[in-house]
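Visitor: the sequence isn't on hand, but the structure is:
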């Protein structure tokens, strides 16, 4: 069983594929080109995310949802990226949910109030990742945290 966590962005989208033991199978970042139309940028992300759906039999996916403190323009752009992820999940018949940062952080940290820095530090320590810098790699570490929550929430659902 494989799980997918996605931290969508208009600048850098993080993703992670994990198995049921929380082992990272594949993870990375998609640096979005600075030029091009919004449609071209979303298409670019889909072209790089779709192979994950093809390569792995994804059981469930979690994609971070936008929170209301964003400015309206940013929220709209991020919702379009999330919508594209929902499309891919449907195309490959993968159960997908949008999850707020406080919800996945509660699963990963035990507190929904945990800061991005805490996720970065915990992921780096858990997976012994070296050479990462918070300022440029937090999309990756958030995606790993989201994927971890996806695994745990799936186990809870299976136990219910």
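Guide: The structure has been received and is ready for your questions. Computed from a prediction, not measured in an experiment: that's the story for all the values here.

Visitor: C-alpha from now on. contacts and neighbour counts both.
Guide: Will do.

Visitor: residues touching the helix or strand residue 28 falls within, excluding its own?
Guide: Here residue 28 sits within strand 24-31, counting by DSSP states H and E. The contact list for strand 24-31 (CA atoms under 8 Å, 6 or more residues apart in numbering) reads 11-19, 45, 48, 139-140, 144.

Visitor: buried stuff in that strand?
Guide: 24, 27, 28, 29, 30 (16 or more other CA atoms under 10 Å).

Visitor: all strands for this protein, in order.
Guide: With DSSP state E applied, the chain shows strands at 2-7, 12-19, 24-31, 58-64, 95-99, listed in chain order.

Visitor: reformat those strands as TSV; add distance to residue 81.
Guide: Below are those laid out as TSV (distance: least, CA to CA, whole Å):
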stretch	distance to residue 81
strand 2-7	10
strand 12-19	9
strand 24-31	12
strand 58-64	10
strand 95-99	12
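
Visitor: farthest pair within the buried residues of strand 24-31?
Guide: 24 and 30 (17.0 Å; CA to CA).

Visitor: all helices of this structure, in order?
Guide: 38-55, 72-91, 101-109, 116-126, 134-159 (DSSP state H).

Visitor: nearest to residue 61, of those?
Guide: Evaluated over the helices of the chain, closeness to residue 61 peaks at helix 134-159, with 6.7 Å, by CA to CA.

Visitor: which other helices and strands contact the closest one?
Guide: The contact analysis (3 or more CA pairs under 8 Å, 6 or more residues apart in numbering; DSSP states H and E) places helix 134-159 against strand 2-7, strand 12-19, strand 24-31, strand 58-64, helix 101-109, helix 116-126.

Visitor: next up, a structure to set beside the first:
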């Protein structure tokens, strides 16, 4: 089975988490994880530019083949949803400039894929991501902000979805 490298992104104007995961022969491993933190007092255009540049640098450094990103979900606060959409747009633009399509995932679907329930809390998601990604991730997991573990969960969910799609395709193609 060929190697695939997936960039997971959890967009936000205060903190955009990213996680890079490599899968070879069904085994997922942590490549890199971190957060892009634009200056909180900066104008929105500056913050979006920082997100764009940060994601572009991650793409250049790690060369992902595919990208998974959290979809915008309904917030009680319309202003928060708008800001999240803008952060997502900046990250998507960085991906597009590098020729990468973005697969969007609903947060509840990600939790269900990783933990088994769409109502899992952030600690449960972080724990399961660390278990899936191995010892390096388990050592570092506690020091990561939730945005980083959420981004890694996006990448792992994407890998799960890829595997399922291949299995379904294999079953559909059977005589």
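Guide: Done, it's in. This one's a predicted model, so the numbers in the text were calculated from it and none came from an experiment.

Visitor: and of the helices of the first structure, who's closest to residue 7 of the first structure?
Guide: helix 134-159 (5.0 Å).

Visitor: next, the angle helix 101-109 makes with that closest one.
Guide: 80 degrees (axes from the mean of the first three to the mean of the last three CA atoms, to 10 degrees).

Visitor: can you list the buried residues in helix 134-159 of the first structure?
Guide: Quick answer for helix 134-159 of the first structure (16+ other CA under 10 Å): 134, 137-154.

Visitor: for stretch 75-88 of the second structure, same thing?
Guide: Within stretch 75-88 of the second structure, the residues that qualify as buried are 81, 83, 84, 85, 86, 87, 88, counting by 16+ other CA under 10 Å.

Visitor: now residue 150 of the first structure: how far from residue 130 of the first structure?
Guide: Distance of residue 150 of the first structure to residue 130 of the first structure, given as CA to CA, to the nearest Å: 24 Å.

Visitor: ugh, wrong one, residue 110 of the first structure
Guide: The gap separating residue 110 of the first structure from residue 130 of the first structure is 25 Å, by CA to CA.

Visitor: those two: which has the busier surroundings?
Guide: Comparing residue 110 of the first structure with residue 130 by other CA atoms under 10 Å, the one with more neighbours is residue 110, at 11 against 8.

Visitor: the more buried one maps to what in the second structure?
Guide: If you follow residue 110 of the first structure across to the second structure using TM-score structural alignment, you land on residue 116.

Visitor: what does residue 45 of the first structure give?
Guide: So residue 45 of the first structure corresponds to residue 51, using TM-score structural alignment.

Visitor: number of residues surrounding its match?
Guide: That count, for residue 51 of the second structure with other CA under 10 Å as the rule, works out to 31.

Visitor: what sits against it?
Guide: 13, 16, 36, 37, 38, 87, 90, 91 are the contacts of residue 51 of the second structure under CA under 8 Å, 6+ apart.

Visitor: what's the closest of these to residue 111 of the second structure?
Guide: residue 16 (18.4 Å).

Visitor: that closest one matches what in the first structure?
Guide: Taking TM-score structural alignment, residue 16 of the second structure has residue 13 as its aligned residue in the first structure.

Visitor: its match reaches residue 33, doesn't it?
Guide: No. Applying CA atoms under 8 Å as the test, residue 13 of the first structure and residue 33 come out as separate, 11.4 Å apart.

Visitor: higher neighbour count, the two?
Guide: More crowded of residue 13 of the first structure and residue 33, by other CA under 10 Å: residue 13, with 22 against 14.

Visitor: excluding chain neighbours, what is closest to that one?
Guide: Spatial nearest neighbour of residue 13 of the first structure, chain neighbours left out: residue 30 (5.0 Å); criterion: CA to CA, 6 or more residues apart in numbering.

Visitor: measure the counterpart of that neighbour in the second structure to residue 93 of the second structure for me?
Guide: Superposed on the second structure with TM-score structural alignment, residue 30 of the first structure falls opposite residue 36. Residue 36 of the second structure is 16 Å from residue 93 of the second structure, where distance means CA to CA.

Visitor: and if you look at residue 70 of the second structure?
Guide: In terms of CA to CA, residue 70 of the second structure sits 15 Å off from residue 93 of the second structure.

Visitor: likewise residue 116 of the second structure?
Guide: Where residue 93 of the second structure is concerned, residue 116 of the second structure sits at a distance of 32 Å (CA to CA).

Visitor: I figured residue 83 of the second structure hits residue 14, correct?
Guide: No. Residue 83 of the second structure is not in contact with residue 14 according to CA under 8 Å; the separation is 9.7 Å.

Visitor: mind putting the helices of the first structure into a markdown table with distance to residue 4 of the first structure?
Guide: Putting the helices of the first structure into a markdown table (distance: least, CA to CA, whole Å) gives the following:
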| stretch | distance to residue 4 of the first structure |
| --- | --- |
| helix 38-55 | 9 |
| helix 72-91 | 10 |
| helix 101-109 | 13 |
| helix 116-126 | 16 |
| helix 134-159 | 6 |
